[in-house]
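Q: Output the structure for:
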Amino acid sequence: MPTSPTARPTFPPTLWAARGRHVGSAAEDTVRQTLRRLKDDHVIDDFLEPPDEPAAGSEGAGAPGPRILEARWKAPGAVTVRARLILEPASAGGQEWTLLAEAEDAWDPAWPSPATVFWPDDPDVTWDRDAATGLRLRGVNTLPDDDKAVRRLLKEAGRSPWNIHVVVHEAMTPDHRGRVPLVQWLPPGLRHRVVEHRAAPQQLRVVNWALGDFGVQVPRGGAVVLPGTPAPAGYAAGDFSVRTVFLDGSEPTALISAVTAFDALDRPLPDDAVEALRSLREEWRLLTLEEELERERKLVAMYAEALEAMTQSRDLYREAAERAAEALAVYRESAGAAPAGPPPAEQPASPLRGLTRTLQRLRGTTRTPRPDTDGQTGAEAPRTDA
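A: Predicted coordinates:
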């Protein structure tokens, strides 16, 4: 079973997060209409669509970037919730979205789902598709008949770090009461983050074969909560495996307890959720008047601290320069007042040098005079009188 690195960040207790795909058209208009209606009905305090900011170094119109919409509302108990929806550019498969909501207190699963703040809670609006598998978040997803397709689908579900995937095995084909999605009994905060997979009676073997890489098995007529990749710390397959699920329209209490307990684990935060959470906290634009004033006060205080630090640095530099100038002046005065020292003593002659000079004189006196061209010696020739 996959393990979680110890240094990996986990979901903060104040955070609600989900990722999905909108496969219809006009996703942005749908979100805007929902937000406007909820604001008019005083369900939310306010919403904002921040203006697009061009990428650094870009000129002119380029590829469209993600659209961001923010909303703020009060959860029960007057707890402020700030949420950010990121809509990726549309593609052939639809439009992926990432939704993060953070409360001022620990998140309560009984609170309304942030998904219904941005998306209409209407089964006909196709915004509720799991990004990893393309399956519905609010319905029953029957596994395909082909064994290879089952294996591929469950492996994708087992690797998904965002939403919670639950596999339910039907011991026998249920009637219409057993076709009701089990997620309807989940707390509101979990209903749009759980994907329910249904395996037919004859698919138990292929399902368990596909899930073998994740270290979990589905009991006959039961269910299992997949660990995701990486698995949360403290995940044990036996704790999140339900031996019997009655598909007769009754509430599956054991399965609901397993899903709720899994959500309470220290689940690893997906890599791309780290940046989304940072932007939610640091790039939030939807501020109240009090928050605007508080932010301006913090900016003024920050600028004052920076100015004070610059002033202190300038004063320290000036003081150091003055001390250096004083030290240089003292050095020059002491150098000018110092008495002149005695002349340097004459170096004694080297004995070797004296012997060399004596030999040169002796050689000069014993040199034979060179005869001139007339056969005379080097002495001056006698003068001849005319």
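
Q: Going by C-alpha atoms from here, please, whenever you check contacts or count neighbours.
A: Noted.

Q: show me where the protein has helices.
A: For the chain, the helices defined by DSSP state H occupy 27-40, 115-118, 147-159, 204-210, 253-263, 271-282, 289-337, 351-365.

Q: What residues sit buried inside the first one?
A: Neighbour counts over helix 27-40 (16 or more other CA atoms under 10 Å) mark 27-28, 31-32, 34-35, 38-39 as buried.

Q: before we move on, what about the third one?
A: For helix 147-159, the buried set under the neighbour-count rule, 16+ other CA under 10 Å, comprises 150-151, 153-155, 157-159.

Q: picking up where we left off before, turn the helices of the chain into TSV, including distance to Asp46.
A: As requested, the helices of the chain are exported to TSV (distance: least, CA to CA, whole Å):
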stretch	distance to Asp46
helix 27-40	6
helix 115-118	11
helix 147-159	35
helix 204-210	46
helix 253-263	29
helix 271-282	16
helix 289-337	12
helix 351-365	106
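
Q: let's see this one next to it:
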Amino acid sequence: MAKNSTSSPTTPDTAWLGRGRHLGPDPERDVRRNLIALKAAGVLDDFLDLDPVESARSTALYPREGSAAPGPSARRLFEARWRVADDVTVRAQLTTYDPEARRKEGEGVIWVLAAEAERAWDVHWPSPATMFWPDSEQVAWDHDTVPGVRQRTTNHLPKEDGELRHRLRDCTRQSWFIHVVVHEAMTPDVMGQQPISAFLPPSLRHRVIEHRGTPEQAQVADFAMKRELGVRIPRGGAVVLPTTPQNPGYDAERFTVRSVFLDGSEPTELLDRIKEFAALARPLTPDAERALTRLRQGWHLLTPDEELVHAKAMVTKYAEALDVMTNSRDLYREATEAAHAALAETTGGAGAPGSVKPDGSPLSALTKAFGRFRDPNK
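A: Alright, predicted model coming up:
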């Protein structure tokens, strides 16, 4: 018997999704300060700071179909709304979570960010990450959930072969970011050590993590990537790593760059490959799908017009529920009256079950009584 196969959902082209770790002492304070500053500057239309318990209570009072709470490990829920080109509205939620029990102490607070625009996302729009997190090297919000990996910098590949393969597996299976491996043909100077993400458009800049292989790692890095991922890295070149499950349309040769000059100049070919990879249809993981569902169906930061529409919808819904309850009450009353009439019919009005009229059986009397109340439209 052939097995039914279902294709995985893909990330909508209107969405921007990110997940990482904050290693500082008070991540919620960093978010709060940034939101306040951006609203004062007119960058944000508005924002909301919610306790997860308050969020769940609000959802219970004003339910939306399919809405879901962030979960028991959630610490704080932030919402923000802003506008981009041509007055396009962007809505975004950032949730902070306590570390999983299996994680070691000091590995930071996990955050999940889901943003969606009213039309297809443009990589030249501002990054949703910097709407919540300060775009400062001094705030350590940009660590991946994969230990030892960070955005906005170059991450050197592990020296040991087993650790290297483990890093590659984790980055392609667990991370929500785009991972790029660059091999240094020779040790670069200060300008060449600058991460290539600095050349990317704003909304793509915080979706990319760069790994660097030293000159002597050419063979070991190439062997590990071929064995684990089925891709090769040329000496002095770069490759955009596939995801697991693999992006539809990914071709290893297409996303391999033969030569990258690490001299501080713009690596145009590599940047083009990264942009092309980011435009591919991306599989939507279950965690990412839940975050997007919460954004769409558990949204709290309504505009006055949205609040009015929602209130009208709630009035209609409650009116329909009241009508159903009223009809049920009427049907119940009619059924009770029918039962009393049937009882009176069988007892001859004497009120005693044993006193049945001699001209008819109890069954015929019940049938006759209930016939009076039969209504084909009910």
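
Q: about what we covered before: for the buried residues of helix 27-40 of structure 1, name the two members farthest from one another.
A: Farthest apart among those by CA to CA are Ala27 and Lys39. That separation is 18.5 Å.

Q: now, the most widely separated pair of the buried residues of helix 147-159 of structure 1?
A: Val150 and Arg159 (14.3 Å).

Q: Val180 of structure 1: which of the helices of structure 1 is closest?
A: Closest to Val180 of structure 1 of the helices of structure 1, according to CA to CA: helix 253-263, at 14.5 Å.

Q: So which elements touch that closest one?
A: Packed against helix 253-263 of structure 1 by the contact rule (3 or more CA pairs under 8 Å, 6 or more residues apart in numbering; DSSP states H and E) you find strand 223-225, strand 241-242.

Q: Give me the residue at the spatial middle of structure 2.
A: The centre of structure 2 sits closest to Ala291, judged by CA atoms, centre = their mean, with a distance of 2.2 Å.

Q: ok, back up a step: quick one: which of the buried residues of helix 27-40 of structure 1 is nearest to Gln202 of structure 1?
A: Relative to Gln202 of structure 1, the closest of these is Ala27; by CA to CA it sits at 38.8 Å.

Q: quick one: contacts for the nearest residue to the closest one once chain neighbours are set aside?
A: Residue nearest to Ala27 of structure 1 in three dimensions, not counting chain neighbours: Gln95, with 7.5 Å by CA to CA, 6 or more residues apart in numbering. Contact analysis of Gln95 of structure 1 by CA atoms under 8 Å, 6 or more residues apart in numbering lists 21-23, 27, 87-89.

Q: Which of the residues you listed are still contacts in structure 2?
A: Contacts conserved in structure 2 for the contacts of Gln95 of structure 1, counting by both residues aligned by TM-score structural alignment, their matches' CA atoms under 8 Å: 21-23, 27, 87-89.

Q: circling back: most neighbours among the contacts of Gln95 of structure 1, please name it.
A: With neighbours taken as other CA atoms under 10 Å, the top of the contacts of Gln95 of structure 1 is Arg21, carrying 26 neighbours.

Q: you'd agree that residue is up against Gly94?
A: Yes. Here Arg21 of structure 1 reaches Gly94: they are 6.4 Å apart, a contact under CA atoms under 8 Å.

Q: count of residues packed around Lys159 of structure 2?
A: 14.

Q: now the counterpart of it in structure 1: how far from Leu190 of structure 1?
A: For Lys159 of structure 2, the aligned residue in structure 1 is Asp145 (criterion: TM-score structural alignment). Between Asp145 of structure 1 and Leu190 of structure 1 the computed distance is 28 Å (CA to CA, to the nearest Å).

Q: Repeat that for Asp175 of structure 1.
A: Counting by CA to CA, the gap from Asp175 of structure 1 to Leu190 of structure 1 is 26 Å.

Q: more crowded one of these two?
A: Remark: of Asp175 of structure 1 and Leu190, Leu190 carries more neighbours, 23 against 11, as counted by other CA under 10 Å.

Q: Help me confirm that the more buried one comes into contact with Ser113.
A: Yes. Here Leu190 of structure 1 reaches Ser113: they are 7.4 Å apart, a contact under CA under 8 Å.

Q: Show me which of the kept ones among the contacts of Gln95 of structure 1 is closest to Gly77 of structure 1.
A: For the kept ones among the contacts of Gln95 of structure 1, the residue nearest Gly77 of structure 1 by CA to CA is Leu87; the value is 29.9 Å.

Q: ok, the residue mapped onto that closest one from structure 2 - contacts?
A: Using TM-score structural alignment, the equivalent of Leu87 of structure 1 in structure 2 is Thr96. By CA under 8 Å, 6+ apart, the contact set of Thr96 of structure 2 is 28, 74-77, 109-112.
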